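> Quick one: sequence plus predicted model below, questions after.
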Amino acid sequence: MVLDHLHFNKRLRQLARKHQAMSNGYSPRMRADGLIVFRPKRKRSGVSLPSLVLFVFAFFAFKAFLVASLGDVAYEDRLATLKDGTFVEQGGAWVMQVDPATRYLADHIGPILR
């Protein structure tokens, strides 16, 4: 009797897990024997790779625009001000520091802005 109860509880947990998975959507599949079986759809990530690459490129382009429009000296002065600030401002200064990609883009954007 106890084993029957344990098997019953195990089956209930499996059904609850399957029900939870199916709540995200499901798609019917026909097996080779003709039986239609419903499989849960997998949850997709909220951020796709192309959108992440676009965001990173836009961030570097924004930094390059700032460097090209302000000039190297003024940009470095503003970064120095951030480096002397709070912990969050110091983190912003680290993120906004000029790197090779920003320098390359700024060198190509600069003549267009002037």
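Here it is on my side, so go on.

> From here on, just use CA atoms for contacts and neighbour counts.
Will do.

> which residue ranges form the strands in the chain?
Remark: strands assigned in the chain by DSSP state E are 26-30, 36-40.

> any idea which of these is most buried?
Neighbour counts (mean count of other C-alpha atoms under 10 Å) averaged over each of the strands of the chain peak at strand 36-40, with a mean of 14.

> hold the first one in mind and look at this next one:
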Amino acid sequence: MAGKQLEFDQRVQRLNKKHSKLSKGYRATMRKDGLVVMKPQRVRSAVPAKVLLFTLLAVFGFKAFLLSSLGPSGYQYRIDSLKEGTQVEQAGAWIMQIDPVSQFLSVQLNKVLY
């Protein structure tokens, strides 16, 4: 009797696991023998990776443009003034601080523009 109970518990556990996967979304597919089977559908991210990558590139491009147009000292002056502001301004100062990527892009932009 214990063996049958263990087998039953394992089957219930598998069914509960399958049910939890199907509750997040599923699609119906037909097997070669004609049986319709429900398969769990992958959960997609709310924000695609392309959008995140484009946003990151836009931020670096914007920083490089500001750095090349204001110059390093003028840019740093504005960052320092942001560091003295509210928490949101301080977060902006942290994001907009000079980093190697934006500095490299700024140098390349200066070569093209000037």
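All right, it came through fine. Since the structure is predicted, the reported quantities are computational estimates derived from the model, not experimental observations.

> I'd like the TM-score for the two structures, please.
TM-score for the superposed chains, counting by TM-score structural alignment, normalised by the length of the first structure: 0.70, backed by 98 aligned residues with a C-alpha RMSD of 2.5 Å.

> out of the strands of the first structure, nearest to residue 20 of the first structure?
strand 36-40 (9.2 Å; C-alpha to C-alpha).

> So what touches that closest one?
18, 21, 22, 24, 25, 26, 27, 28, 29, 30, 31 (C-alpha atoms under 8 Å, 6 or more residues apart in numbering).

> now, which of those residues sits nearest residue 49 of the first structure?
The nearest one, if we look at the contacts of strand 36-40 of the first structure relative to residue 49 of the first structure and count by C-alpha to C-alpha, is residue 24, at 21.9 Å.

> can I get the strands of the first structure in a markdown table with distance to residue 7 of the first structure?
Formatted as a markdown table, the strands of the first structure follow (distance: least, C-alpha to C-alpha, whole Å):
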| stretch | distance to residue 7 of the first structure |
| --- | --- |
| strand 26-30 | 26 |
| strand 36-40 | 23 |
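
> Figure out which of the ones you listed is closest to residue 100 of the first structure.
strand 36-40 (45.8 Å).

> how close does residue 72 of the first structure sit to residue 109 of the first structure?
Distance of residue 72 of the first structure to residue 109 of the first structure, given as C-alpha to C-alpha, to the nearest Å: 13 Å.

> Show me which of the two is the more surrounded one.
Ranked by neighbour count (other C-alpha atoms under 10 Å), residue 72 of the first structure and residue 109 place residue 109 first, with 17 against 14.

> List the residues that contact that one.
64, 65, 68.

> Please look at the first one and residue 99 and confirm they touch.
No - here residue 64 of the first structure lies out of contact with residue 99, judged by C-alpha atoms under 8 Å, at a distance of 9.6 Å.

> Name the residue in the two with the higher neighbour count.
Neighbour count, other C-alpha under 10 Å: between residue 64 of the first structure and residue 99, residue 64 has more, with 25 against 12.

> Would you check how far apart the residue nearest to residue 80 of the second structure when sequence neighbours are not counted and residue 99 of the second structure are?
Excluding its sequence neighbours, the residue lying closest to residue 80 of the second structure (C-alpha to C-alpha, 6 or more residues apart in numbering) is residue 93, at 7.5 Å. Look at residue 93 of the second structure and residue 99 of the second structure: by C-alpha to C-alpha, they are 12 Å apart.

> residues near residue 57 of the first structure, how many?
Here the number of neighbours of residue 57 of the first structure (other C-alpha under 10 Å) works out to 14.

> How about residue 96 of the first structure?
19.
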